[in-house]
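Novice: Got a sequence here, can you build the structure:
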Amino acid sequence: MVWLFAIATGLIVANLYYAQTLIGPISRATGLEPGAAGLIVTLTQIGYVLGLLFIVPLGDLVENRRLILIALLATAVALLAASVASSAIVFLLAALAIGIGSVAAQVVVPFAAHLSRPETRGKTVGKVMSGLLMGIMLARPVASLVADALSWHAIFVLSAVITAGVALVLRARLPERQPQAGMHYFELLSSMWHLLKTTPILRRRAAYQACMFGAFSVFWTCVSLELTGPYFQISQSGVAIFALVGVTGAIASPIAGHRADQGKSRSTTAIALTLGALAFALPLLIHSNRLIDLGVLVVASIILDMGVSANLVTGQRAIFALPAEIRSRLNGLYMALFFMGGAIGSSLGAWMFAAHDWTGVLCTGLAFPLIALAIFATE
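Specialist: Predicted structure coming up:
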C-alpha cells in the first residue's frame, strides 16, 4: 500500500509541473507575453492552494475514496482542455483547474498516515512523499522529452489518460474511509482559521516550507529559460537530462522522515534550510567557463531539491503527530500556505528573469531560504 500511495501521489502531483520547463513554447503558442509567462505555473499553484483550502478539508468529512475519484476525473478533463488550448486565457483557466483537481494527492497522504503505526509514521510519510517529490521532479524531464519528440500538447493528453487510470486503480484498491461526521462543510472551513490560530507548530512549519518552496519555484521556473538561452544553448532534451539529475534530491525524504522519528527534527530543519541557501549562493559566487557553470547549476539543483524535500517531510511528520480527526485540515492548511510561497516564487522568478536576467533570479531565490533561516533562529 505504501508503494501504491507513493506512485499515485507522484503521478497526480506531476500534473502541476509538466508546464514548468515548457513555459517558452506554451507562451509562444498561446500568445502570452514573456513577462507574464510565469502565470502558466503560478495559476496552477493558485488552483492547488484553492483546492487545499476548500477541497482537502472534505477528507475530514466525506468518504475519502469517493473524494479522490471525483477530483482525479475532473483533473483528467482539465488536462485534455489544456492540450487543445490555442489562446492564453483558455490555457490559464485549464491550468487553474488542473491545480484544483490535483489536490487529490493531499487526500491520499493523510490516508497513508491514518493507516500507519505512530512509531513509523514519519518513515511511512517520508516514503510516500518521496513518490510525490519524484513526481514533481520527473515531471520536468518527461515533459521536455515528450515535447521534443512530439509537441507540448502531447504531454497533457498522456497525463489525462494516466490520471484517469490512477483514479480507477485507487477506487479499486483503497479501503473505504468514512470520517466521523461531526460538523457541516462551512463549520469545517471556519474551524481551519481556529486551527491556524491555535497550532503554532503548523504556522512555523508552513513558514519554513513556504520560503523553501518559493525558492524551489524561482529556480525551476527560470532555469529552463537560462539553459535554452544564448549562454548555454541547450535543447529541450538537454533540459530534460538536467532536470532528471535533480531528481536525486528526493533521496533526502525518507532519511529526513527517519531522523524526525528519532526526535531530530530541529537539526534536520537547520540542514535543509542551509542547503536551500547554498543552492543559490554557489552559482552566484562561482563564475568560470560554460562547462563549469553548468556543473555548478547541476549541483545547485540537487542540493536545492534535497533541502526542499527534507524540510517538507520533517514538517509533515510534526503535523501528522497531531490528532487524526483534524489531520486533513492541518495538511490542507500546511500545503496551501507553502504553495502560496511557491506561487509567489514562480511569478517573481519569471518577472526577475525578464527584467534582470539570471543573476536577478539567483538573488531572489537566495532571499527565500535566508528569510526561513531568520525565522528558524527564533525557534
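
Novice: can we go C-alpha only for contacts and neighbour counts from here?
Specialist: Fine.

Novice: dump the residue contacts of the spatially most central residue of the chain.
Specialist: Nearest residue to the geometric centre of the chain (Cα atoms, centre = their mean): residue 136, 6.0 Å. Residues near residue 136 by Cα atoms under 8 Å, 6 or more residues apart in numbering: 10, 13-14, 16-17.

Novice: And residue 75, by the same measure?
Specialist: Here residue 75 is in contact with 97-98, 100-102, 160, 163 (Cα under 8 Å, 6+ apart).

Novice: before we go on, could you also do this sequence so I can check it against the first one:
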Amino acid sequence: MPNSEQPKQLSKTLVLLMAVSCGLGIANLYYNQPLLADIGRTFGADDQQSGLVSMLTQIGFAVGLFIFIPFGDILEKRKLITVLLLSVGVALISLSVAQNLTWVYIASFMVGLTTVTPQIIVPFVAELAPPNERGKAIGNVMSGLLIGILLARTVAGFIGDLFSWRAMFGFAAAMMFGLAYVLHRYLPVSQPIMKLSYSGLIRSIGQLIASQPTLRESALIGAFVFGSFSAFWTTLTFFLEGPNYQYGSSAAGLFGLVGIVGAATASLIGRLADRVSPKYMIGLMSMVVLIAYLSFWLLETRLWGLFIGVVLLDLGYQGVHVSNQTRIYSLLPNARSRLNTVYMVSSFLGGSIGSACGTIAWQRWGWLGTCAIGGVMATAAFLIWLGHRLIHPRREVQ
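Specialist: Alright, predicted model coming up:
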C-alpha cells in the first residue's frame, strides 16, 4: 500500500544542486555527438557506422530507464543515485580505452544504460516541491538538464579538438565519481513511497499505460519531439564538416551555446505550466519545433539561419518536455517514478529512432533528408496533440 506523502523542504540551494547534477549526468549521452567523425576516423568507420554510436547510447538509456527508474518508487533514492553514478563512471572509463568499434558500441550502450540518474532526480524534485510550485521547480531543474545537454556538445567539441575523444570520456568519468560523493553527502534521505516487489512494480507500469490516457498522449508526443530533436544533433557534425561550412568538431559544439537561449526559458515555461494548462503549451511548442526545421531547410547555407533554428528547436523541445512532465506528475503522486519511466522510455526510443533515421537520411539525401525526417516527426507530434483535442473537445486534460 502507498505511504502518504510527507511534506519536505525544497530549498533554492537544493534545487540548484539537483539542476547541476541533472546537467552533468545527462551530458554523458551527448558527448559523443560532436565527436562522431573523430571516433569514425580512429577506427576507419563511415558516417553511418559512426552514427550508430549515438543511436546505441540512446537505446541503452531507454533500456536503463525501464530497468532502473521504477526502483525510485520502492528504494531509497539517494543510495540508488549514488550507485548509478559510480556505474556510469566505470562505463565511461571503458569507452575511453576502447580498442575497436565493437568495443565502442558496447561501452556506449552501457553508458546510456547507467546514465539514468537525472530521471530519478526529476521525480524526486516533484515529490519535494509544493503542488503550486511543482511546475516552477521542474522547470528550474530541466533548465539545468537541457543546458547540460547543450554544453556537453560544446565541451566535447573543444576537448576533442585540443586533446582527443578519449580524453573527453575520461574527464566525464572523473566528474561522475565526484558527483556521486557530493550527492551522497547532500541529498536528503527519501523513504520509499510504495511497498511492492519489483515484478509487481513492472506489472503496474502496464496498468498505468492502460488506465491513463494523458500518459499515453504525453509519451507519444515526447517520442516524436525528441526524435526530431535527435535527428538534427546527430547529423549536425557531418553537415558542418561538409562543403557548405568545412568546420571541425568544436564548431558543432559551439552550437550548444546558441541553444542555451532556448534552454534558459525552461523556468519560465515551468511557471506558465503552473498557471496555464500545459496541454496548450504542448501544441504551441510542437509548432515551434516544426518552424525550426523550416529555418534549417530554407536557410541551410546561412550560418545565422542555423543559429535561429537551433534556438527555436531547443525552445520547442524544452517547452514540450517540461509541459509533458508537469502533466504526468500531477496524475498519481505515488507512481511518479513509474509514470516517468513510461514517458522517458518512449521519448528516448523516439530519440534513438530519430538519430538512426536522421543518419540514414543524411547518407542518402543530405541535409534535405535530415530536415525532412525532423519536420515529419515534429508534425506527427502536433497531429497527435491536435487529434486528441478534436476527438475529446470537451474533456479537460491536465
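
Novice: which among the contacts of residue 136 of the first structure gets closest to residue 120 of the first structure?
Specialist: Taking Cα to Cα as the measure, residue 120 of the first structure lies nearest residue 10 of those, at 21.0 Å.

Novice: Residue in the second structure paired with that closest one?
Specialist: Mapped onto the second structure by TM-score structural alignment, residue 10 of the first structure lines up with residue 23.

Novice: What of residue 351 of the first structure?
Specialist: Aligned partner of residue 351 of the first structure by TM-score structural alignment: residue 360.

Novice: Just the element for residue 215 of the second structure, please.
Specialist: If you go by DSSP states H and E, residue 215 of the second structure is part of helix 213-240.

Novice: circling back to that earlier point, and the match of residue 351 of the first structure, how many neighbours?
Specialist: 20 (other Cα atoms under 10 Å).

Novice: which residues does it contact?
Specialist: If you count contacts by Cα under 8 Å, 6+ apart, residue 360 of the second structure has them with residue 48.

Novice: can you tell me how far it sits from residue 245 of the second structure?
Specialist: Distance from residue 360 of the second structure to residue 245 of the second structure, counting by Cα to Cα, to the nearest Å: 21 Å.

Novice: Looking at the contacts of residue 75 of the first structure, spot the one nearest residue 197 of the first structure.
Specialist: The closest of the contacts of residue 75 of the first structure to residue 197 of the first structure turns out to be residue 100 (Cα to Cα; 24.9 Å).

Novice: Mind telling me what element that closest one is part of?
Specialist: Counting by DSSP H and E, residue 100 of the first structure is part of helix 88-101.

Novice: From the rest of the structure, what touches that helix?
Specialist: Applying Cα under 8 Å, 6+ apart, the set of residues contacting helix 88-101 of the first structure is 15-16, 27, 30-32, 39-41, 43-52, 71-72, 74-76, 78-79, 81-82, 85.

Novice: Likewise for stretch 280-299 of the first structure?
Specialist: With contact meaning Cα under 8 Å, 6+ apart, stretch 280-299 of the first structure is reached by 231-232, 242, 245-246, 279, 300, 359, 362-363, 365-366.

Novice: repeat that with 10 Å
Specialist: Residues outside stretch 280-299 of the first structure that contact it (Cα atoms under 10 Å, 6 or more residues apart in numbering): 215, 219, 223, 227, 231-232, 242-246, 249, 275, 278-279, 300-301, 303-304, 358-367, 369.

Novice: Just the endpoints, please. Distance across it?
Specialist: End-to-end span of stretch 280-299 of the first structure (Cα to Cα): 10 Å.

Novice: Just tell me the aligned range of the helix holding residue 215 of the second structure in the first structure.
Specialist: Counting by TM-score structural alignment, helix 213-240 of the second structure pairs with residues 200-227 of the first structure.
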